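>>> I'll drop the sequence and a predicted model, then ask my questions.
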Amino acid sequence: MVAQSNISAIRKAYTLLSENGGKVNNYGMTNNEWFDFLVDLNISALGLERLTQQLETMSGSVANSRPH
């Protein structure tokens, strides 16, 4: 079970993967498979934060211009 505090971080990472799947997803996984992978891995909140920052950097930091 994923901690409730991690759900928003997972959703953010999933959104980035969905919007930038062609550039970010280098492993031939569908976005749903990526989401399942993140959930199954049950990454800590810190780990998800780092992953999200990396994805934002890889996707041209589009998400950084959005209000949080």
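Alright, I've got the coordinates.
>>> drop to CA atoms for contacts and neighbour counts, all remaining ones
Noted.
>>> same for the helix ranked longest in the chain, what does it pack against?
Ranked by residue count and defined by DSSP state H, the top helix of the chain is helix 4-19. In terms of contacts (3 or more C-alpha pairs under 8 Å, 6 or more residues apart in numbering; DSSP states H and E), helix 4-19 is packed against helix 31-41, helix 45-58.
>>> Second structure follows, compare the two:
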Amino acid sequence: MKVIVGQLVMDLFQVGKTYEVGTQSKDGQFDIYNQCQVKEKVSGRILLEVYEKNDEEVIGVEWVDWETVRTVKEV
């Protein structure tokens, strides 16, 4: 059986649900999206509507690549 890791990560997210997501960029920067809602999933990328990031209130949207996701928790 062949497992596609990217698809497994993408399957952790459901459009419309709210999550806490930890990401780590290639340069080692670690970010916590404390509260965000998944708006869309496209080609290995997740569009998040962000309400709180790194313990600071933020309102906006950000695309996140599946490869940067380190932690996921539904809230």
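Okay, I see it. Computed from a predicted model, the values in this text were never measured in an experiment.
>>> Fetch the TM-score of the aligned pair.
For this chain pair, the superposition-based TM-score is 0.33 by TM-score structural alignment, normalised by the length of the first structure; 41 aligned residues with a C-alpha RMSD of 3.8 Å.
>>> which of the helices and strands packed on helix 4-19 of the first structure sits most buried?
By mean neighbour count, with neighbours taken as mean count of other C-alpha atoms under 10 Å, helix 45-58 ranks first of these at a mean of 16.
>>> Tell me where the second structure has helices.
Using DSSP H, the helices of the second structure run over residues 5-11.
>>> quick one on the thing from earlier: could you redo the helices and strands packed on helix 4-19 of the first structure as a markdown table and give each row distance to residue 12 of the first structure?
Converted to a markdown table, those look like this (distance: least, C-alpha to C-alpha, whole Å):
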| stretch | distance to residue 12 of the first structure |
| --- | --- |
| helix 31-41 | 11 |
| helix 45-58 | 7 |
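>>> Indicate which one of these is closest to residue 9 of the first structure.
Across these, residue 9 of the first structure has its closest neighbour in helix 45-58 (6.2 Å, C-alpha to C-alpha).
>>> Between helix 31-41 and that closest one, find me the angle.
If you take axes from the mean of the first three to the mean of the last three C-alpha atoms, to 10 degrees, helix 45-58 of the first structure sits at 150 degrees to helix 31-41.
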